[in-house]
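Participant: For reference, the sequence and a predicted model appear below.
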Amino acid sequence: MAAHPDQDFVSRVLAVVESIPPAHVMTYGDVAAAIGSRAARAVGQVMAYYGSDVPWWRVIRASGHPPIDHEAPALEHYRAESTPLVWPAAGAYRVDLRVARWRP
C-alpha cells in the first residue's frame, strides 16, 4: 500500500487547487510543478483523499480529460463555469487545455 503524502504537501496542493479560477484548469503535473515538485501521482493521491472540499474538477489529466470516474459530475461544473471543452467526433470530451490551462 502506498504511503500517504505528508500534511505539508497536502496543504500546499490544496492551496494551489483553491487558487485555480473558474473556467480554468491545471493538470496534476502543473499542480506539482507549482509547489516545486515533480510528484504528479502524489497530487492525484491528495485529490483522491482530500480533494472533495476544493474545486477538484479543475485538476485534470495531461490529456485534458477529467478525473477518472468523475466525468459526469465534472461536466456539470465545466458547463456551469463555461470551461472551454473539446468534443471529438468519437470519444469522451476533454477540456481545451490550450485555452483553459491556468499558470499561477
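Facilitator: Cool, the structure landed.
Participant: Please make it C-alpha for all contacts and neighbour counts, starting now.
Facilitator: Noted.
Participant: And the contacts of the longest helix seen in the chain?
Facilitator: In the chain, assigned by DSSP state H, the helix with the most residues is helix 7-19. For helix 7-19, contacts defined as Cα atoms under 8 Å, 6 or more residues apart in numbering pick out 31-32, 34-35, 43, 46-47, 50-51, 54-56, 58-59.
Participant: Which ones among these map onto strands?
Facilitator: Residues of these located in strands (DSSP state E): Val59.
Participant: Kindly supply the PyMOL command isolating those of the contacts of helix 7-19 that are buried.
Facilitator: Those of the contacts of helix 7-19 that count as buried under 16 or more other Cα atoms under 10 Å are selected in PyMOL with:
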select buried, resi 31+32+43+46+47+51+54+55+56+58+59
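Participant: adding another structure so you can compare the two:
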Amino acid sequence: MEDPREAVRAVAATIRPGQVMTYGEIAVETGLHPRQVGRHVAALEDIPWWRIVRADGTPATCHGGTAPSLLAQEHVPFRGRRVDLRALASTPDPGRSPGGTA
C-alpha cells in the first residue's frame, strides 16, 4: 500500500493554479477519509495546500489561515468567504480528466 501522505502529496501536486479540489475529492482518489486527507494537508508544507477546500468551498485554516489570499492571487472565484465551486466546475481544467470536479 502506498504511504497515505505520499498519496495526498501526489494528488495535490496535480491541482493547477486557479483550481481547487475538496478534501472529499482527494479522499476518493487516495482511498482515505476526508479527515485523514486534512491531517496530511496540514502537515505537508511542500504542496499547494491552499488549493484544497472543504466541500462547501471553505478554504483551509491551516498554515496560518493564508489560503484565501493565496487563492485570490490565483483569481479563484469566491462567493462571500467561500470558493465558488460552481463557477470553477463550469470552467474546464485541461489538466484534469472529464468527470473530475474542482
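Facilitator: Good, I have the coordinates. Quick caveat: nothing in here was measured; it's all calculated off a predicted structure.
Participant: Do you know the score for how well these two fit?
Facilitator: The TM-score (TM-score structural alignment, normalised by the length of the second structure) is 0.77; 92 aligned residues with a Cα RMSD of 2.2 Å.
Participant: Which positions within the longest helix of the first structure qualify as buried?
Facilitator: Applying 16+ other Cα under 10 Å to helix 7-19 of the first structure flags 9-10, 12-14, 16-17 as buried.
Participant: JSON lines for the residues you listed, including distance to Glu76 of the first structure?
Facilitator: Output for the buried residues of helix 7-19 of the first structure, formatted as JSON lines (distance: Cα to Cα, whole Å):
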{"residue": "Phe9", "distance to Glu76 of the first structure": "29"}
{"residue": "Val10", "distance to Glu76 of the first structure": "26"}
{"residue": "Arg12", "distance to Glu76 of the first structure": "26"}
{"residue": "Val13", "distance to Glu76 of the first structure": "23"}
{"residue": "Leu14", "distance to Glu76 of the first structure": "21"}
{"residue": "Val16", "distance to Glu76 of the first structure": "22"}
{"residue": "Val17", "distance to Glu76 of the first structure": "18"}
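Participant: what residues are up against the residue most central in space within the second structure?
Facilitator: Geometric centre of the second structure, nearest residue: Ile52, 2.0 Å, by Cα atoms, centre = their mean. Counting by Cα under 8 Å, 6+ apart, Ile52 of the second structure makes contact with 12, 20-23, 59-60.
Participant: Just the ones in helices from these, please.
Facilitator: Going by DSSP H, the helices hold 12, 23 from the contacts of Ile52 of the second structure.
Participant: Show me what Arg16 of the second structure lines up with in the first structure.
Facilitator: If you follow Arg16 of the second structure across to the first structure using TM-score structural alignment, you land on Pro21.
Participant: That match: how many residues sit nearby?
Facilitator: For Pro21 of the first structure, the neighbour count with other Cα atoms under 10 Å is 14.
Participant: what does the one 5 residues further on give?
Facilitator: By the other Cα under 10 Å criterion, the neighbourhood of Met26 of the first structure contains 25 residues.
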